[in-house]
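[1] Attaching a predicted model along with its sequence, questions to come.
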Amino acid sequence: MFKKILALSPMLFAVASFAAVDVNKGTEAELDGLNGVGPAMSKRIIEARKQGEFKDWPDLMQRVKGVKEKKAQKLSAEGLTVNGQAFGGAAATAPKEAKAPKAPKP
């Protein structure tokens, strides 16, 4: 029984350490705890959040200096979310309209 508890402990710790942090709700310490977010960036996020909550990833990338698509992908992989959503890449920034299929030539 003791061996099972010892084996289970690291797994529980790993799950707890990968808990997602929402950019609109996370404290400065929680944001700073993510890989890729240092004290300066967490302060920029908090300052931008004072103007209003972030609507989505493009809103975050527009309002916080230093967060572009590549950085957003890394932060999302580390557990950062915006309104519970992970970064979706370029498709999330601007949905493209589907082109109508071309009619065959007679």
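    Structure received.
[2] When you work out contacts or count neighbours from here on, use the C-alpha atoms and nothing else.
    Will do.
[3] So Leu34: helix, strand or coil?
    coil (DSSP: H, G, I helix; E, B strand; the rest coil).
[4] Comparison target below:
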Amino acid sequence: MKLLSVLLVGATLCFGAVDINKADKAQLMEIKGVGEAKANAILEYRKEHKCFKTVEEIKNVKGFGVKFLEKNKSNLEASSCKK
């Protein structure tokens, strides 16, 4: 089951951007430069703020800055959400 999950996450990254408002921990960890701690930080931010309004808002999460965004912006998306 884990192998299937990894394959699905890998396919998502090949064919589309990771939605930082909907991705689970495993999907977030597939983003270049995101390990378990950073994935948890994203999930915690979502829990506290409901969602990211834009991809750029990820810079508000501890451990994420301009360089991270420059390297990964094309692989990220922030779906609309209701606050």
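    Structure's in. What do you need? Note that this is a predicted model, so its numbers are computed, not measured.
[5] Give me the residue at the spatial middle of the second structure.
    Ile20 (3.7 Å; CA atoms, centre = their mean).
[6] Go ahead and confirm Gly36 of the first structure touches Leu75.
    Yes. Judged on CA atoms under 8 Å, Gly36 of the first structure makes contact with Leu75 at a distance of 6.5 Å.
[7] what about these two, which has more around it?
    The neighbour count for Gly36 of the first structure versus Leu75, taken as other CA atoms under 10 Å, is higher for Leu75 (19 against 13).
[8] what residue of the first structure matches up with the residue nearest to the centre of the second structure?
    Under the alignment (TM-score structural alignment), Ile20 of the second structure maps onto Val23 of the first structure.
[9] these two touch, right, that match and Leu75?
    No. Taking contacts as CA under 8 Å, Val23 of the first structure lies outside contact range of Leu75: 10.4 Å.
[10] ranges for the helices of the first structure?
    For the first structure, the helices defined by DSSP state H cover 2-17, 28-32, 39-49, 57-63, 69-78, 90-93.
[11] Any idea how far apart the tips of stretch 14-32 of the first structure sit?
    18 Å (CA to CA, to the nearest Å).
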